[in-house]
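1. quick one, structure for this:
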Amino acid sequence: MLYAHEVILNELAQGRRPVTEGVEWFEGLSEDDQRKVLRALVLFCGQARAREGDVPESIARFRHPPHPHAGGDADGNADG
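-> Next up is the predicted model:
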C-alpha cells in the first residue's frame, strides 16, 4: 500500500505532474511531513540504485522534461 506522498513523488518522477505543482505541494507540507517525504525520496533513490554519475542526466532531464507520450496530454491523461 502506498502513502499519498509516495504516489505524488512517483507521479512527479514519471512527469505525470508538473514540477511546479510538486514544489508547491512540498512547500505546503508541515516540517514533519517534509521530513517524511524526504526520507521516502532517499529510500526511492536507494531502491533505484541512483549513483553520483546519474546527477548530470537528472539535472538535464529536470530542465528539459520529456514530451508527453502519443495519445496523451501534457498531464499524462489519455485522450478521450
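2. when you work out contacts or count neighbours from here on, use the C-alpha atoms and nothing else.
-> Fine.
3. can you report how many residues lie near F44?
-> Look at F44: counted by other CA atoms under 10 Å, it has 15 neighbours.
4. now the other sequence, so there's something to compare against:
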Amino acid sequence: MTETSSDDGPGFRRETEQVVNEIAQGLRTLDAGAAWFSGLAVARQREVLREVSGYAMQAHVTAADGRAGVARSGVKPTANPSVMICLDPPRYGLGGLPAAEYVNAFRVLVSVFAVADTRRRETYCKGACGHSWHHLPAGTE
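-> Sure, this is the predicted structure:
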C-alpha cells in the first residue's frame, strides 16, 4: 500500500474507517488489517490508533468487551494495550505507548471495537440502523 500524503487526511480517515469496520464485520481478517497498519509510517499508525480509540469510545466499550476482544486479538493479556483496554473504565490512550507496541495496540483496539460494535449492531441498531458503516458490502478483502 502506498502512503497517503498529509494533504489526504480526510481520505485517510475514511480508509481507516473502512478497514476497521471491515474487520469488525468479518469482511477482512485481523491479520490483513494488521498488515495494512504495519505498512504505515509510525506517525500515521499513531493517528490510526487515536481514530480507532474514538470508534471504541463511541461503541461504549466495556471491560467485558475488552476481555473478549483481547482474547480474539492474539495479543497476550499481560501486554500493555491489553491491560489498558480491560480496565474499568477502559484506557484508550494507546497511541501514547512506545511505537514498538503499536501493532499490538491496533490488534487489541480493533478486536475490542469489533466486540462492542457487534453488540451494538445486534441490540441498539437491530432492524432500524441508518449507520452506513454497519452495512458494508461483502467481498471487499
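5. just give the TM-score of the two.
-> The pair, once superposed, lands on a TM-score of 0.68 when counted by TM-score structural alignment, normalised by the length of structure 1; 65 aligned residues with a CA RMSD of 2.0 Å.
6. quick one: contacts for the residue nearest to the spatial centre of structure 1?
-> Centroid check for structure 1 by CA atoms, centre = their mean gives L12 as the closest residue, at 2.5 Å. Neighbour list for L12 of structure 1: P18, V19, G22 [criterion: CA atoms under 8 Å, 6 or more residues apart in numbering].
7. what about G139 of structure 2, distance to R28 of structure 2?
-> To R28 of structure 2, G139 of structure 2 is 8 Å away according to CA to CA, to the nearest Å.
8. what about the strands in structure 1?
-> Assigned by DSSP state E, structure 1 shows no strands.
9. and the longest helix seen in it, which stretch of structure 2?
-> If you go by DSSP state H, structure 1 has its longest helix at helix 31-47. Mapping helix 31-47 of structure 1 onto structure 2 (TM-score structural alignment) gives residues 42-58.
10. now do the buried residues in that stretch.
-> Buried positions in stretch 42-58 of structure 2, judged by neighbour count with 16 or more other CA atoms under 10 Å: 44-53, 55-57.
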